[in-house]
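Participant: Below are the sequence and a predicted model for it; my questions follow.
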Amino acid sequence: MGENGLSRRQALGLGAGAVAVAGAAALPGTARGQEAREFRRRPAEDLVPRQNIGIQLYSLRDMQAASVPNTINLLGGIGYPEVELFTMQGQTAATWRGILEGANVRALAAHVGIDRWRNELDAVLNEAETLGMQYVGVPGIFPNPPATRSTYQGLAREFNRYAERVADRGMRFYYHNHNFEFARDGGTRLYDILLDRTDPDLVFFEMDLYWTVTAGVDPLDYLSRYDQSRWPLFHVKDRSAAGEFADLGEGNINFARIFRELQNKHYHHYLVERDTQVDPARTAAVGYEYLRDLRGSRRRKPYTPTEAGGTASAARAGRTT
């Protein structure tokens, strides 16, 4: 059967009459032609599923340090269904789970420093399991490791080992980028080594859009060259013309341009983040409203890598167009 429920024989049986109707539909000035043009101009639609909007709690770290319950209740009141943790703030995973459930917010993921992965793996996995997380990952390697192929090949092997243990617990392991991973050694981007040398069924990534753009890289280059399932998580973080952090919609990253290319928008999660805390409550409110209201025309044709680069001037400026 064809996509419209017709066999090839049935389709051929429609004959010249169907061709004539199709031709009339394309004629300018006819009612069918007008309908066809309106159909081609698909109305704008939501680009971000509301149930997949979250926030990285690092954006509200001072508020969280003062009161975890007040911070989570604030986010639940704004409408956030999920959050990403970066510290347990000295409290148990069971305590955190109670606070989150009380605000009708879920713990989607957590950033866990590489030292804990290396020295406290069982404890990390136990906490993540208690919180009911889908993802648990590494926020980056600090201090930054040597920018060499051999270093990143070693990290890829290390990530594969952690990812197997995470998968055994029914969760997914991920790595969050900054800009330093896009340095090159011998003509190869270090970030590409992590992608190419890790098991695609076990190791996933969180694309920080601010840091990717700051590195002079178009996010669509990766989303077109690799399977998009490698990036279940996005840090949606805006960037001013001067390269500073900004609340969503107040910088110059064109998030609609990026998200309209996602083949399955419901697979991904969109996490608001701002590294500087000018007004964290405002950042949270503005970020949620921006993603909730982000609309655009979804792509309906295959995406080609040659479209990913944008303009040369945009790449030099370190921003998407």
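Facilitator: Perfect, I can see it now.
Participant: C-alpha from now on. contacts and neighbour counts both.
Facilitator: OK.
Participant: mind checking the SS state of residue 241?
Facilitator: Here residue 241 is recorded as coil under DSSP: H, G, I helix; E, B strand; the rest coil.
Participant: Give the burial count for it, as a bare number.
Facilitator: By the criterion of other CA atoms under 10 Å, residue 241 has 14 neighbours.
Participant: Helices of the stretch 1-150 of the chain, start to end?
Facilitator: Under the criterion DSSP state H, counting those that start in this stretch, the stretch 1-150 of the chain contains helices at 8-13, 15-26, 31-40, 61-66, 68-78, 93-102, 114-119, 121-131, 149-168.
Participant: Generate a markdown table for these, with distance to residue 212 and mean neighbour count as supplementary columns.
Facilitator: Below are these laid out as a markdown table (distance: least, CA to CA, whole Å; neighbours: other CA atoms under 10 Å):
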| stretch | distance to residue 212 | mean neighbour count |
| --- | --- | --- |
| helix 8-13 | 47 | 11 |
| helix 15-26 | 43 | 12 |
| helix 31-40 | 33 | 13 |
| helix 61-66 | 23 | 16 |
| helix 68-78 | 27 | 19 |
| helix 93-102 | 31 | 16 |
| helix 114-119 | 21 | 13 |
| helix 121-131 | 27 | 17 |
| helix 149-168 | 18 | 18 |
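Participant: ok, second structure coming up, stack it against the first:
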Amino acid sequence: MNRRNFIQKTSVLGAAALLPISAFTVAKKSKYKMGLQLFTIRDAMAANPLATLKAVKAMGYEDFEAYGFDSEKGTFYGYKSAEFKTILDDLGLSVSSGHYGFSPYLDKSEDELKRFVDLCIEGAHALNSPYITWPWIAPEQRTMDNFKLMARLLNIIGEQVTASGLGFAYHNHGFEFEDHNGENGYDIILNETDSDLVKLQMDMYWVMHSANTTPKELVAKHPGRYVMWHIKDMDKVTRDYSELGNGSINYVDVLPDPEKSGLEYYYIEQGGNFASSSMESVATSAAYFKKHLQTFL
């Protein structure tokens, strides 16, 4: 093994060694597995998925949300879906949701969309993932007409995914809350989708960053629909992403009641703005979460 390959294969493990063993222990058994959105550590997953999964498992992460499914190849992180599931099983890990690339299908036919959804269902079934999640639309797509179109497509996808025995959800960012002459995209999604077919994944950072409401207020208005959460902190100065505990969101006050929410899974996430590296950031967030927040879940 040359020096470059050795560094790639071992550097992702370094973050786990930065914290004492006591930081990775939990006194109380949680009802939920501690989850991580793998997009947070996309650089490490690209370099060496297996070593990365071993490292984050050592930090206490047990469950993941995937991203980057290649629908034509049927692969996650370069592995065939069945091969990736074997890796997860060997490590005692799970993937309970995935973010799939639905955005281009706003501009394609329903037949093309349904074919893509079938491929996503195959991938999710291969990983034994309970949820398929629509995560994002491109900036040029963020019009009120497209939000209305998307709501209709969400219902179509939700029906198809539900018929396959899986759940379907929509993940918010901040753009859904932007005002368009007294309307916003999130209200359209909430009001024009079938709550039995289209569940919601609440990104609490974006709610606190962009919405004129709070996670608790959203749950109170739509109890049982927020089946997944994304938990990440907000930089005190720039309002960019931050490690849990380093930012301005007081999650002790912000977290809704998980039963009222309908919570099934949560994922710690940090899209960027790492203090040092993505792996060190997820280690910091894991330690903070277990010390201060896991008791609520």
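Facilitator: In hand now; what should we look at? What you see is a predicted model, and the numbers here were worked out from it, not measured in a lab.
Participant: what's the closest of the helices of the stretch 1-150 of structure 1 to residue 222 of structure 1?
Facilitator: helix 149-168 (17.8 Å; CA to CA).
Participant: residues making contact with the closest one?
Facilitator: 117, 125, 136, 145, 172-173, 185-186, 188, 190, 193-194, 197-199, 202-203 (CA atoms under 8 Å, 6 or more residues apart in numbering).
Participant: just the buried members of the residues you listed?
Facilitator: The neighbour-count criterion (16 or more other CA atoms under 10 Å) marks 117, 125, 136, 172-173, 190, 193-194, 197-199, 202-203 among these as buried.
Participant: Just tell me what residue 214 of structure 1 corresponds to in structure 2.
Facilitator: Here residue 214 of structure 1 is matched to residue 209 in structure 2, going by TM-score structural alignment.
Participant: State whether that match is indeed within a strand.
Facilitator: No - assessed with three-state DSSP, residue 209 of structure 2 is helix; it does not lie in a strand.
Participant: Hmm, residue 174 and it touching each other?
Facilitator: Yes - between residue 209 of structure 2 and residue 174 there is a contact at 7.1 Å, judged by CA atoms under 8 Å.
Participant: And residue 183 of structure 1? What does it align with in structure 2?
Facilitator: So, by TM-score structural alignment, residue 183 of structure 1 is matched to residue 178.
Participant: burial of the closest residue to that match other than its chain neighbours, as a residue count?
Facilitator: With sequence-adjacent residues excluded and distances taken as CA to CA, 6 or more residues apart in numbering, residue 178 of structure 2 is closest to residue 184, at 5.7 Å. Neighbours of residue 184 of structure 2 under the rule other CA under 10 Å: 17.
Participant: Next, the residue nearest to the spatial centre of structure 1: secondary structure please.
Facilitator: For structure 1, the residue nearest the mean C-alpha position is residue 234 (2.1 Å; CA atoms, centre = their mean). Following three-state DSSP, we place residue 234 of structure 1 in the strand state.
Participant: isn't it right up against residue 206?
Facilitator: Yes - with contacts counted by CA under 8 Å, residue 234 of structure 1 reaches residue 206, the gap being 5.3 Å.
Participant: What's the match for residue 283 of structure 2 in structure 1?
Facilitator: Checking TM-score structural alignment: residue 283 of structure 2 goes with residue 285.
Participant: In contact with its match, which residues?
Facilitator: Counted by CA under 8 Å, 6+ apart, residue 285 of structure 1 has contacts residue 78.
Participant: Please identify which helix or strand holds it.
Facilitator: Take DSSP states H and E as the rule and residue 285 of structure 1 turns out to sit in helix 280-293.
Participant: Superposed on structure 2, what's the mean shift for the helix or strand that that helix is followed by?
Facilitator: Heading C-terminal from helix 280-293 of structure 1, the first helix or strand you meet, by DSSP H and E, is strand 295-296. Here the mean offset of strand 295-296 of structure 1 against structure 2 after fitting is 7.2 Å, by mean CA distance after the TM-score superposition for structure 1.
Participant: Show me what strand 295-296 of structure 1 packs onto, helices and strands only.
Facilitator: In this structure, strand 295-296 of structure 1 makes packing contacts with strand 45-46, judged by 3 or more CA pairs under 8 Å, 6 or more residues apart in numbering; DSSP states H and E.
Participant: Please name every helix or strand in contact with the strand it packs on.
Facilitator: strand 295-296.
Participant: against structure 2, where does the helix or strand just after the strand it packs on fall?
Facilitator: Note on strand 295-296 of structure 1: by DSSP H and E, the next helix or strand toward the C-terminus is helix 312-317. Using TM-score structural alignment, helix 312-317 of structure 1 corresponds to no residues of structure 2.
Participant: so what corresponds to residue 116 of structure 2 in structure 1?
Facilitator: Under the alignment by TM-score structural alignment, residue 116 of structure 2 pairs with residue 120 in structure 1.
Participant: Burial check on its match, number of neighbours?
Facilitator: Neighbours of residue 120 of structure 1 using other CA under 10 Å come to 11.
Participant: next one: residue 216 of structure 1
Facilitator: 17.
Participant: Any figure for the gap between it and residue 144 of structure 1?
Facilitator: Residue 216 of structure 1 is 19 Å from residue 144 of structure 1, where distance means CA to CA, to the nearest Å.
Participant: what does residue 21 of structure 1 give?
Facilitator: 64 Å.
Participant: nearest spatial neighbour of the counterpart of residue 226 of structure 2 in structure 1, skipping sequence neighbours?
Facilitator: Per TM-score structural alignment, the equivalent position to residue 226 of structure 2 in structure 1 is residue 231. The spatial neighbour of residue 231 of structure 1 that comes closest, neighbours along the chain excluded (CA to CA, 6+ apart), is residue 205 at 4.9 Å.
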